[in-house]
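Trainee: Need a 3D model of the following:
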Amino acid sequence: MDLQMPPAHPFDDDKLKEECGIFGVIGVTDASNFVALGLHALQHRGQEAGGIVSHDAEHGFNSARRFGYVRDNFTSQSLMQTLPGPLAIGHVRYSTAGSKGAQIRDVQPFFGEFSMGGAAIAHNGNITNADALRRELIERGSIFQSSSDSECIIHLMARSLQRNIPERMEDALRRVEGAFSVVAMTRSKLIGVRDPLGVRPLVLGKVADGWVLSSETCALDIIGAEYVREIEPGEMVVISAEHGVESLRPFRPQKSRFCIFEHVYFSRPDSIIGNRSVYETRRQIGVELAREAPVDADLVCPVPDSGTPAAIGFAHESGIPYGMGIVRNQYMGRTFIEPTEQIRNMGVRLKLNVNRALIKGKRVILVDDSVVRGTTSRKIKEMILDAGAAEVHFRIASPPTAWPCFYGVDTPQREKLLAATMTEEQMRDHLQVDSLRFVSLDGLYRAVGEVEGRNPKQPQYCDACFSGDYPVEPSDQIKKGFKLKTAAE
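Mentor: Prediction:
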């Protein structure tokens, strides 16, 4: 019987959530321990479940998959001893595609046994033609063990006629549409691949005599690995003790469309993206906000923790004092207390508390990373007013989120996105704040280093959640009735 994941905390449903993080190591003693540390650093990319697969010559492939946090599962010596070997990959998950009632069979990495040996694969992203691929594969005799779109890659590899596993992976990924960064392993090789548009991140690092693949550079830091470079869009690297790092180009070259929301929210602020500090980019978004949407006020206050760098930038540029007007409770787990109706009515107060002595009588600028449904924003505004604030002004460090993401981000249906049905002024009235302004799309582009802003004819990033311009057509969703942006929009 499949185990069921406990329900998520009821106050964590008003933020966009990344689907997952991936990590792999080759050429070190007890690689699984390195992977566990790497996954711990990537925990922000997925808190639902995690898994590790390792290989050594004596025991072959071994795996462990668990629900919950890495620290609660992959720190016991007894478990880690079951994952020996110099080669391992891992995955942390937050489900988007696949079953929302999480089951252990959906937890990656996935493993397959082929005629030339076994292989495990972990995937970050979303396959936009997964429904069509799954139907085709089932009609041809494939038997799926999970509801995850990522399992399609294993079945496509199994049906490939190529000679070895890296070539079969190339063959399989050419059939896949959407966004994917993949870390995979055979008995002797570590493999990393990014889709031709490079929507999702993947970086290469060096540790002692071994090599590392990771979703973000912050996970390299925790194991003392040296950052080497990003895996380029459309690149496959095959790493082995015999040949080191080999670079292949299995896809037709295309202009990169990296996810711009990685800069805004998903990546950790201590990571490096495109040779730019994520923290510095977020601080610069706050600078752009202060230039575009100034307001007379007494205090700039971040909505912790994701709004903090932008609030610092806003305060510095505007000259308005910065203060921690809201304090986050760092120790509230996802099952802190049974969410009875009385507890639900407390709203975000279990997570956030207002610094009343600082707020009282002040005209407060609240800086947050995004507004999705708007439910949390309203509750925070009420807390600030209850603490005696004279005025509340929201400044949002991203453009209005008006379109769902189909590339590995958990986004509500479009009609549930506040910006899809309301103008900025209507959102201000809905949130009942004194003013509400979002950074412009051009301002966001300037903050990430594009001095001229966004090129509307050929956008430099994937910004579909803001613009509705999807770099890869979400074919499965269109068949289900999703309407693409019209010329009038």
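
Trainee: alpha carbons only for contacts and neighbour counts from here, please
Mentor: Will do.

Trainee: residue ranges for the helices of the stretch 201-350 of the chain, please.
Mentor: 218-222, 261, 278-292, 308-318, 341-345 (DSSP state H, counting those that start in this stretch).

Trainee: Can you tell me the SS state at residue 124?
Mentor: strand (DSSP: H, G, I helix; E, B strand; the rest coil).

Trainee: quick one: contacts for it?
Mentor: 19-22, 179-182, 200, 408 (Cα atoms under 8 Å, 6 or more residues apart in numbering).

Trainee: if you set the cut-off to 6 Å instead, what comes out?
Mentor: Residue 124 makes contacts with 20, 180-181, as judged by Cα atoms under 6 Å, 6 or more residues apart in numbering.

Trainee: Let me have those in JSON lines, adding secondary structure and neighbour count as columns.
Mentor: Shown next, in JSON lines, are those (DSSP: H, G, I helix; E, B strand; the rest coil; neighbours: other Cα atoms under 10 Å):
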{"residue": "20", "secondary structure": "strand", "neighbour count": "29"}
{"residue": "180", "secondary structure": "strand", "neighbour count": "28"}
{"residue": "181", "secondary structure": "strand", "neighbour count": "27"}
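
Trainee: To check against the first, give me the structure of this:
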Amino acid sequence: MPPAHPFDDDKLKEECGVFGVIGLADAANFVALGLHALQHRGQEAGGIVSYDPVTGFQSARRFGYVRDNFTKASLMETLPGSLAIGHVRYSTAGSKGQTAIRDVQPFFGEFAMGGAAIAHNGNITNAEALRRELIQHGSIFQSSSDSECIIHLMARSFQKTIPERMKDALRRVEGAFSVVAMTRTKLIGVRDPLGVRPLVLGRIGDGWVLSSETCALDIIGAEFVREIEPGEMVLISPEKGVESFHPFEHRSSRFCIFEHVYFSRPDSILGGRSVYETRRQIGIELAREAPVEADLVCPVPDSGTPAAIGFSHESGIPYGMGIIRNQYMGRTFIEPTEQIRNMGVRLKLNVNRALIAGKRIILVDDSVVRGTTSRKIREMILDAGAAEVHFRIASPPTAWPCFYGVDTPQRDKLLASHMSEDEMRDYLGVDSLKFISLDGLYRAVGEVEGRNDRCPQYCDACFSGEYPVAPSDMIQKGFQTKAAQ
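Mentor: Predicted coordinates:
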């Protein structure tokens, strides 16, 4: 099954979002709303598991958008109970582009002490090694997902409770994981020791919520309580409320900095900071680092908008919507003809010709990956009569693939892996091209002294090539890290 926007293949994609609720009647309905708010994190498929003492565990997995599936009363009535978790997916590990329904989370396992369901955001970097070991010892896998390893590791644990088995399993796992899980009586949340992927705790009435982002708390009227800490496990039950444990060895946090740049919704809060304000500050830093004489600052919608506003404010150059996004493309062209496919980016973006003609234009975008979309946008802007086109990018050059839950092209497909900034400028055919520096990005997210090379505050491997967890599966396949080169 192809992704929802077949022409949107020149962006990095976060592979999933997780959401869970306990202590509310018809919890699955709240989960569906939360997943709708997290749809930007995964558009391929979604799933919900609920528990009710009468009917037991019930699940539903569907391809496509949450709004097209989990708003139907006939489906939601099959998911009763006051405890439920859910997941939206964009595949990284597993069969990209040909997702099978068995790959759609949450995954469920029946253990001697009862059932458990698990939803995972992130990527396990030693999943293939674990999978080989588990198969050799008799495990039978049902999916191609790395997340299923967690269920099998739990099954092999000798601990007497499901939370203790989960601790056992996750101690074997390398990479990034934010997990929302459930038993018959508890909602469970866990973040990996580096805290690479986000997970937050909310409160609504007598109920509790776990979510990938705060924007999903807002949609159900939940109050944001706090972020789950890196390396923390929380057990939530109606009787005891929130119990906190730290089952992993302490390590310095390395939260994914690209969550600030692109992945998270601009109305979310990360680390106590508004994502929108951080992106606006990125634009301010970019204007300071890379000024240029021009007539108009235009965002590449929608992800470039806050940075473009910041760039305009700092530079004094007027801001304008020079490019308009078609918000209703949806799945209309899920299987486009070759003629339609050749239209490419014009199906989703259109130039505001009356605003562009005759002007020197600064285009602000969040990133350059392969460069294919950037070239098409430049062509559209020039066709509309622009005098000059200048690109300003709200992230450093993306030169290294991510192995922690982001769908990234192979390194040789990343433009910045084999081109200098000047070479990329010539390849894109623009008058100038500048990226924000890594120090500038750190300043924008609140680290006033920039990046500390001795102890980076974030995971920035996609820019720096410095991986906080060795991608062991990929290294076995021949991938060379920066340190090995």
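
Trainee: that older thread, can I get the helices of the stretch 201-350 of structure 1 in CSV including mean neighbour count?
Mentor: What follows is the helices of the stretch 201-350 of structure 1, written out as CSV (neighbours: other Cα atoms under 10 Å):
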stretch, mean neighbour count
helix 218-222, 21
helix 261, 21
helix 278-292, 24
helix 308-318, 24
helix 341-345, 11
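
Trainee: follow-up on the earlier one: of the contacts of residue 124 of structure 1, closest to residue 333 of structure 1?
Mentor: residue 20 (19.1 Å; Cα to Cα).

Trainee: Grab the nearest non-local neighbour of the closest one.
Mentor: In space, and not counting its chain neighbours, residue 20 of structure 1 is closest to residue 93: 4.4 Å by Cα to Cα, 6 or more residues apart in numbering.

Trainee: One more: residue 321 of structure 2?
Mentor: Excluding the flanking residues, the one nearest residue 321 of structure 2 by Cα to Cα, 6+ apart is residue 298, at 5.7 Å.

Trainee: What about the aligned residue in structure 1 for the one you found, how many residues nearby?
Mentor: For residue 298 of structure 2, the aligned position in structure 1 is residue 301, judged by TM-score structural alignment. For residue 301 of structure 1, the count of nearby residues is 26 (other Cα atoms under 10 Å).

Trainee: what's the counterpart of residue 390 of structure 1 in structure 2?
Mentor: Match for residue 390 of structure 1 (TM-score structural alignment): residue 387.

Trainee: Return the residues in contact with that match.
Mentor: So residue 387 of structure 2 contacts 358-360 (Cα under 6 Å, 6+ apart).

Trainee: do the same with residue 397 of structure 2
Mentor: Neighbours of residue 397 of structure 2 in contact, by Cα under 6 Å, 6+ apart: residue 416.

Trainee: repeat that with 8 Å
Mentor: Residue 397 of structure 2 makes contact with 367-368, 416, 435, 463, according to Cα under 8 Å, 6+ apart.

Trainee: Quick one: map it onto structure 1.
Mentor: When structure 1 is aligned by TM-score structural alignment, the residue opposite residue 397 of structure 2 is residue 400.

Trainee: How about the secondary structure of that match?
Mentor: coil.

Trainee: distance of it from residue 464 of structure 1?
Mentor: Remark: distance between residue 400 of structure 1 and residue 464 of structure 1 (Cα to Cα, to the nearest Å) = 11 Å.

Trainee: thinking again about what came up before, go ahead and confirm the residue nearest to residue 321 of structure 2 touches residue 365.
Mentor: No: Residue 298 of structure 2 is beyond contact range of residue 365, at 9.0 Å (criterion: Cα atoms under 8 Å).

Trainee: Could you name every residue contacting both of the two?
Mentor: Residues within reach of residue 298 of structure 2 and of residue 365 at once, by Cα under 8 Å, 6+ apart, are 305, 308.

Trainee: Who are the contact partners of the residue of structure 1 most remote from its centre?
Mentor: Most distant residue from the mean C-alpha position of structure 1: residue 361, 38.0 Å away (Cα atoms, centre = their mean). When contacts are counted by Cα under 8 Å, 6+ apart, residue 361 of structure 1 touches 388-390.

Trainee: same deal with residue 41 of structure 2?
Mentor: 13-17, 88-90, 263-264.

Trainee: Could you report the separation of the aligned residue in structure 2 for residue 223 of structure 1 from residue 159 of structure 2?
Mentor: Taking TM-score structural alignment, residue 223 of structure 1 has residue 220 as its aligned residue in structure 2. The gap separating residue 220 of structure 2 from residue 159 of structure 2 is 36 Å, by Cα to Cα.

Trainee: now residue 428 of structure 2
Mentor: Taken as Cα to Cα, the span from residue 428 of structure 2 to residue 159 of structure 2 is 57 Å.

Trainee: more neighbours, these two?
Mentor: Counted by other Cα under 10 Å, residue 428 of structure 2 and residue 159 do not tie: residue 428 has more neighbours, with 21 against 14.

Trainee: so that one makes contact with residue 375?
Mentor: Yes: if you go by Cα under 8 Å, residue 428 of structure 2 and residue 375 touch, sitting 5.1 Å apart.

Trainee: Show me what residue 370 of structure 2 lines up with in structure 1.
Mentor: So, by TM-score structural alignment, residue 370 of structure 2 is matched to residue 373.

Trainee: Surely its match forms part of a helix?
Mentor: No: counting by three-state DSSP, residue 373 of structure 1 is located in no helix; its state is coil.
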